[in-house]
Structure formats: C-alpha cells, structure tokens
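[1] have a look at this fold, sequence not included:
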C-alpha cells in the first residue's frame, strides 16, 4: 500500500501526478529531520497555499502559509519539528474512499460543471495547481496521523475536508482527507478503531456518509444546527447547537460527548478537525466562542485524549475572516495547546 516519508525544510516539490510509494513509510527518515522530542511534530507543505483563487473568493487559501509562518516567527514551532510529505498519493489510495469516476475526473481535470459548482472553487478546480494542492493536503493529513501514532501527538497546518463525499466534493472540500486517512490505516492494520472528532461549525456530512455502515470508525460532530449543510447526514453522534452558543455551554457539551465516546468506543487514534469557524467573529459561523474559548477547547480535547493514552492527530479545519493574520492566530491555538500538553504529558 502507499506510504509516506518525511523531510525537513528542503522537501522536494511533488510531481504533477499521483505516484506510488514504498510499502511502508521509511521510519529512518525521521532521523534526518532533526526533530526535537521536546515538542510535537507539525506537518506543512507550501502547496497548501499554492493555488490562486479569483479576487474576492471567500475561501482563505493563503491562511495555511500564514499559519506556518506565524508558528515559526512566534517560536511556537521550531523548524526541526516541521515535516513535509515528499510525494502525492496514488489514485489507488484515493479509491479507498472515492469512486473511480470521481478520482479519474478530478485528477484528470475533467470534472463536470455540476460537480464543479458543488465544490465552490469555480474553474480553478481544473488547474494542476489546485489538483496538486488537494493531493498534498491528503498526503499531509495521512502523514500527521502516522506521526501521531509514532509519537502520541501531531498537528497539521491544514486538513479537515469533511464535506467531500465518495462521488463528489462540496463546500470547498474535494477529497475527504480524514476518511482517506482512517481507511488507509485500517487497511494497513495499524489501527482497529478510529474516532473522527469534528468540531468545525459545519457538520461533517461527507465523513458521516462514508462511514455510515463501518463500525470501526466513530464519527462525532458538534456543530451549529442551523448552518451548512442544510441536509445533514447521520454521524454516529451528532450534536447540533443553537445559534449563539458561547464558551461555557459549548465546552460543557464537548467535554461530555468526548468523555462518553472515548470510554465507550475506546479508539486507537483520534483524528481531530479543529475548525475555528465556531468563533463569534467568523464570517460563516453562527456560534460564539471567544479566543479564550477556542484555547480552552483545544486544551480540553488534547488533554482528554492524551490523558487516556489515545494518540491524536489535529487538523485546522474551517475558518473565515477577511483579516487572514487574525484567522491564522485562531488556528494556531491548536498548535499552542499541542506544545503545552506535549510537555505536561511527558510525550
């Protein structure tokens, strides 16, 4: 099966098309990264912010690069912690979740107009830049999970494309990186049970649909009940919150649900979609978390999982603000919490 290796800051650019990988990730590669075990691994690739979207487009493509640069400039992350996927996933890997027709049409730049409209990027979706960016995000999400299994905790600087269904994308999501990661690790026998914890303000409908009849994956979504998508799917546990739900009520709900699922389902790995569109100033959110609430949420989630010895891979999820520097800072609460709890739990 495809697998991934890591590289430090001088990672080569991926090729224009998906390629096959070695049978297993070369674990010796991490000895060349200079990774300090005093801090958790962080995954990033410049392709995360590579495509140029039309002027005024509300998807914040440039924010992923800003997350990376803020983490480095503020000393939250040391360059030696940063891992990059060195290759793009094969079409065979994508078919673990997505249909043959959708994989071939997307990777070949031939998606029909109906599916293009559902994704929301317009004709840019046919460009090699966006194709490669989408594949790089999948590679980064898988690598983050592999590093979490290896070290107990890892965070990506992107990821969480939870609206993608097997045969189409939706809501700025094309390939479902969370679902692909869970399926690959299950297929490889590296885990037996995966919890996908989705705290984006929008329900993880694509992920819920993928795993509707798969008991090895538990999907837990806490979201704004009135927000996109209008037609919700059935997660294993859905909690739809009222508009304006603020810090204390929100954190109480998340704490109770997560405690319940961690104990009853006993996952081998948590894939955490840490969307910050729950913030009270988010352009597309309807909840009312403050900066302090976001920080407390990340500490709560990470501490709950690590306290039970469950590895966690964190992904930034959704977030929308005209001021990308402000938005990047909201996303960075995940990585700040990871650094703090890495030390507290002695990882």
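    Good, I have the coordinates. What you see is a predicted model; the values in this text were computed from it and never measured.
[2] C-alpha only now, for contacts and for neighbours.
    OK.
[3] give me the neighbour count for residue 150.
    Residue 150 has 12 neighbours, counted by other C-alpha atoms under 10 Å.
[4] helices and strands around the host helix or strand of it, which ones?
    Using DSSP states H and E, residue 150 maps to helix 128-151. When contacts are defined as 3 or more C-alpha pairs under 8 Å, 6 or more residues apart in numbering; DSSP states H and E, helix 128-151 sits against strand 42-43, strand 82-85, strand 153-156, helix 177-188, strand 312-315.
[5] could you check the helix or strand where residue 261 lies and say which residues are buried?
    Following DSSP H and E, one finds residue 261 within helix 247-265. Within helix 247-265, the residues scored as buried using 16 or more other C-alpha atoms under 10 Å are 247, 250, 251, 254, 257, 258, 261, 262.
[6] related to what we said a few turns ago, reformat the helices and strands packed on helix 128-151 as CSV; add mean neighbour count and distance to residue 67.
    What follows is those, written out as CSV (neighbours: other C-alpha atoms under 10 Å; distance: least, C-alpha to C-alpha, whole Å):
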stretch, mean neighbour count, distance to residue 67
strand 42-43, 29, 11
strand 82-85, 27, 12
strand 153-156, 30, 10
helix 177-188, 22, 19
strand 312-315, 29, 12
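[7] these: which one's closest to residue 7?
    strand 82-85 (5.3 Å; C-alpha to C-alpha).
[8] now the helix or strand containing residue 297: buried residues?
    Per DSSP H and E: residue 297 is located in helix 291-307. Buried positions in helix 291-307, judged by neighbour count with 16+ other C-alpha under 10 Å: 291, 293-306.
[9] so which elements touch that helix?
    By 3+ C-alpha pairs under 8 Å, 6+ apart, helix 291-307 packs against helix 247-265, strand 312-315, helix 324-344.
[10] so which of those is nearest residue 73?
    With C-alpha to C-alpha as the yardstick, what comes closest out of these is helix 324-344 (12.0 Å).
[11] report the angle between the closest one and helix 128-151.
    Angle of helix 324-344 versus helix 128-151, following axes from the mean of the first three to the mean of the last three C-alpha atoms, to 10 degrees, is 20 degrees.
[12] for helix 324-344, packing partners?
    So helix 324-344, by 3+ C-alpha pairs under 8 Å, 6+ apart, packs with helix 63-73, strand 153-156, helix 291-307.
[13] A further structure is provided below for comparison with the first:
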C-alpha cells in the first residue's frame, strides 16, 4: 500500500517532527543535568531554594532539581531520575520532589499563560491566573510540610553539603557527561518513541475526543452553570485552553457572562481537561525518563494533587464572591 503525499506530510508534521523535537528537548535537558552532575554544582544550585529544602528535609539533589525546573521541566525530572537510579534519593522522596516542582514549573509557563489570557478575557485574566498561582503555591507548601513529616531529618543537615572535588578540566567533564548521556538516552528513546506513537494513533482514532465528550456530557451535575459557561468548558476540554478562552472572551465582550462566571467556567474546564492532557503530553517523555510503572504513578499523583488544589482554590473563590 502506497502512502500519498498528503499522508506523508501529515505524518511528518503531526508525528515525526513533534517526536524529533521532543527527543531534542529531552536530550538537552539530559545533557544539562549530566554536566551539572559532572561539575558537582548541584549543591551550589540547591542553595537558591535553601529555606524550602532545609525545612522540608529534602536532599541537595531535590533542591537542584527544584531550581532547574525554572528553566526546564525535562532537565529537572532527569536530575531526579538520575539521583533515584543511583540510590541518592528513595521512591518516597522522588515522588515528593516531583510534586514539589509544581511551583517552578508553573512559573516556567506563566508568561505564556499571561500573554494568552490577557488579550482574550482582559481584567478577568488577573483573577484567573492569580487563582492558579495560589493553587500552585499551595501544592508546594503542602509538599514541604509533608516532606518535613515523612522524610529523614538527616536530609536537612546534608542538603547543602560542600561539593566534592571538581573534575580536573572540561575534557573530563565532557567525557563523564557524554558517557552518562549515551547510557540514558538509549533507554529514554526505547520507551518514548513507541508510547508517543501509540498516543498519536489514539488521537487519530479520536479516542481522547470521544472520552472528553463523554465527560462533558455529565456536566449536568453542575446545574448552576449556564449553557454558555458549559460551552466554554466543553471547548476547553475538546480542544485547548485557547479555544475556551476565545469563547469566554466573546461572551465577556457581549456581556453574556460576568467576570465571575467566566473565571469559574475556565477553572472547571482546567480541572476536567488537565488529566487527559497530561496523558497525551506527559506520558511519552515521563515513561522515557522514569520506569513506565513509576512514570504512570507520578502522573497520577501529580494530576490528583493538581485537581484537588485547583478545586480548593476555585471553591474558595466561589464562596468569597457568592455574596
């Protein structure tokens, strides 16, 4: 069976090129993490987040990953995976550390969120972004408290230990980082590529669209939402955040919905759509960085924690503005 030019162009634009780009960013993150490890800079990097790290009884590897998450989530997760594989952190600390990185990861995407929401929903954007920020801050502070309760107190005393002796020169650093990179990238590619292809096929078969429609069909359990607000939620689930924002902006412009109704609809859409979006976008590279079973567990923990924090922040907003 011959493939048409249109089919080949579609496969390139929707499968091959996105997969190449994903592997490129994973490779960059992996190299950055390995160079930092080879230079023994993790302790220095961790000092930036010292108060949170020490109070939460995390190790220096977690502190370095927390700071790295401000630049690259892939690099941060790679650092955690490397530390876990070498036995420097256990499974409990790995899970907490991955959840702990929600705040720097939020800041990483904050400029994009602001530039998308502000032109479309104007003043409501500040409230919506503020609520999502409060939820991210709540997640991080909660994990710090849980870490202080669950982790070994000796972590706090060793979290910022002086770095070991540095390699003699950059050639040694390069060799050490490259050796680690080659070993890790093979495993990442082995898991990432087939999982990415499976997710692509599921998308082409409209599985996620069907699943989102099924979820959207049960929105009647929120009878206080207007049909227009439900439309925003459905668009946000069926497409992306931008689709919901565009609809919200149009309804806001025509004075069909108030700022409060727009914000509530967007928050509910965010809560309902994020788990499926995480499977589509996070699972391929998570399964490459971590072992597949652990990758699924981390995504589940992340999404449950994110949904609960967003629901709590949204509930507080609804109650406060109900009067």
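    Arrived safely. The model shown is predicted, which means the values in this text are computed figures rather than measured ones.
[14] just give the TM-score of the two.
    After superposition, the two chains reach a TM-score of 0.28 (TM-score structural alignment, normalised by the length of structure 2), with 147 aligned residues with a C-alpha RMSD of 6.3 Å.
[15] burial measure for residue 296 of structure 2, as a count.
    17.
[16] touching, it and residue 284? I think so.
    No - using C-alpha atoms under 8 Å, residue 296 of structure 2 is not in contact with residue 284, being 10.1 Å away.
[17] the helices in the stretch 151-300 of structure 2, which residues?
    For the stretch 151-300 of structure 2, the helices defined by DSSP state H, counting those that start in this stretch occupy 154-158, 170-204, 207-216, 227-238, 241-253, 259-281, 283-289, 292-320.
[18] may I see the buried residues of the shortest one?
    Right, the one you point to is helix 154-158 of structure 2. 155, 156.
[19] next: the fifth one.
    Judged by neighbour count using 16+ other C-alpha under 10 Å, the buried positions of helix 241-253 of structure 2 are 241, 243, 244, 245, 246, 247, 248, 249, 251, 252.
[20] what does the fourth one give?
    Within helix 227-238 of structure 2, the residues that count as buried by 16+ other C-alpha under 10 Å are 228, 229, 230, 231, 232, 233, 234, 235, 236, 237, 238.
[21] one more: the second one?
    If you call a residue buried by 16+ other C-alpha under 10 Å, then helix 170-204 of structure 2 has these buried ones: 173-174, 176-178, 180-181, 184-185, 188-189, 191-193, 195-196, 199-200.
[22] give me the number of residues near residue 18 of structure 2?
    Neighbours of residue 18 of structure 2 under the rule other C-alpha under 10 Å: 14.
[23] any idea how far residue 209 of structure 2 is from the residue nearest to residue 22 of structure 2 when sequence neighbours are not counted?
    In space, and not counting its chain neighbours, residue 22 of structure 2 is closest to residue 285: 7.8 Å by C-alpha to C-alpha, 6 or more residues apart in numbering. According to C-alpha to C-alpha, to the nearest Å, residue 285 of structure 2 stands 22 Å off from residue 209 of structure 2.
[24] cool, residue 295 of structure 2 as well?
    23 Å.
[25] residue 139 of structure 1: neighbouring residues, count only.
    Using other C-alpha under 10 Å, residue 139 of structure 1 has 27 neighbouring residues.
[26] isn't it up against residue 93?
    No - the criterion here is C-alpha under 8 Å, and residue 139 of structure 1 misses it with residue 93 at 10.3 Å.
[27] surely residue 63 of structure 1 touches residue 326?
    No - with contact defined as C-alpha under 8 Å, residue 63 of structure 1 does not reach residue 326; the gap is 9.6 Å.
[28] so for the two, which residue has more residues nearby?
    Set side by side, residue 63 of structure 1 and residue 326 show more neighbours around residue 63, with 25 against 14, by other C-alpha under 10 Å.
[29] show the contacting residues for the more buried one.
    By C-alpha atoms under 8 Å, 6 or more residues apart in numbering, the contact list for residue 63 of structure 1 reads 49, 324, 325, 327, 328.
[30] closest to residue 271 of structure 1 out of the helices and strands packed on helix 128-151 of structure 1?
    Closest among those, using C-alpha to C-alpha: strand 312-315, at 5.1 Å.
[31] quick one: residue 80 of structure 2 from residue 35 of structure 2, how far?
    14 Å.
[32] compare these two (neighbour count), which wins?
    Per other C-alpha under 10 Å, whichever of residue 80 of structure 2 and residue 35 has more neighbours is residue 80, with 28 against 21.
[33] look up which helix or strand that one falls in, please.
    Residue 80 of structure 2 belongs to helix 73-85, assigned by DSSP H and E.
[34] who are the packing partners of the helix or strand just after that helix?
    Once the chain leaves helix 73-85 of structure 2, the next helix or strand it forms, by DSSP H and E, is helix 91-100. The elements that helix 91-100 of structure 2 packs onto, with contact taken as 3+ C-alpha pairs under 8 Å, 6+ apart, are helix 60-68, helix 73-85, helix 124-150, helix 292-320.
[35] next, the angle from the first one to helix 91-100.
    Which is helix 60-68 of structure 2. 20 degrees.
[36] so which elements touch helix 60-68 of structure 2?
    Short answer (3+ C-alpha pairs under 8 Å, 6+ apart): helix 60-68 of structure 2 packs on helix 42-46, helix 50-55, helix 73-85, helix 91-100.
[37] how about those helices, which one is nearest residue 317 of structure 2?
    Among these, helix 91-100 sits nearest to residue 317 of structure 2 (C-alpha to C-alpha), with 23.7 Å.
[38] got the contact list for that closest one?
    Here helix 91-100 of structure 2 has contacts from 58, 62, 66, 77, 80-81, 84, 139-140, 143-144, 147, 151, 298, 301-302, using C-alpha under 8 Å, 6+ apart.
[39] farthest pair within the residues you listed?
    84 and 139 (22.1 Å).
[40] which of these two has more neighbours?
    Using other C-alpha under 10 Å, the more surrounded residue of residue 84 of structure 2 and residue 139 is residue 139, with 22 against 17.
[41] contact partners for the more buried one?
    Applying C-alpha under 8 Å, 6+ apart, the residues near residue 139 of structure 2 are 99, 100, 102, 103, 305, 306, 309.
[42] nearest to residue 52 of structure 2, of the helices of the stretch 151-300 of structure 2?
    Closest among these, using C-alpha to C-alpha: helix 154-158, at 10.1 Å.
[43] chain center to the closest one, what's the gap?
    Centroid separation for helix 154-158 of structure 2 versus its chain: 28 Å, with C-alpha atoms, centre = their mean, to the nearest Å.
[44] tilt between the helix or strand where residue 219 of structure 1 lies and helix 177-188?
    Assigned by DSSP H and E, residue 219 of structure 1 belongs to strand 217-224. Here the directions of strand 217-224 of structure 1 and helix 177-188 differ by 170 degrees (the same axes, to 10 degrees).
[45] I figured residue 287 of structure 2 hits residue 191, correct?
    Yes - here residue 287 of structure 2 reaches residue 191: they are 6.1 Å apart, a contact under C-alpha under 8 Å.
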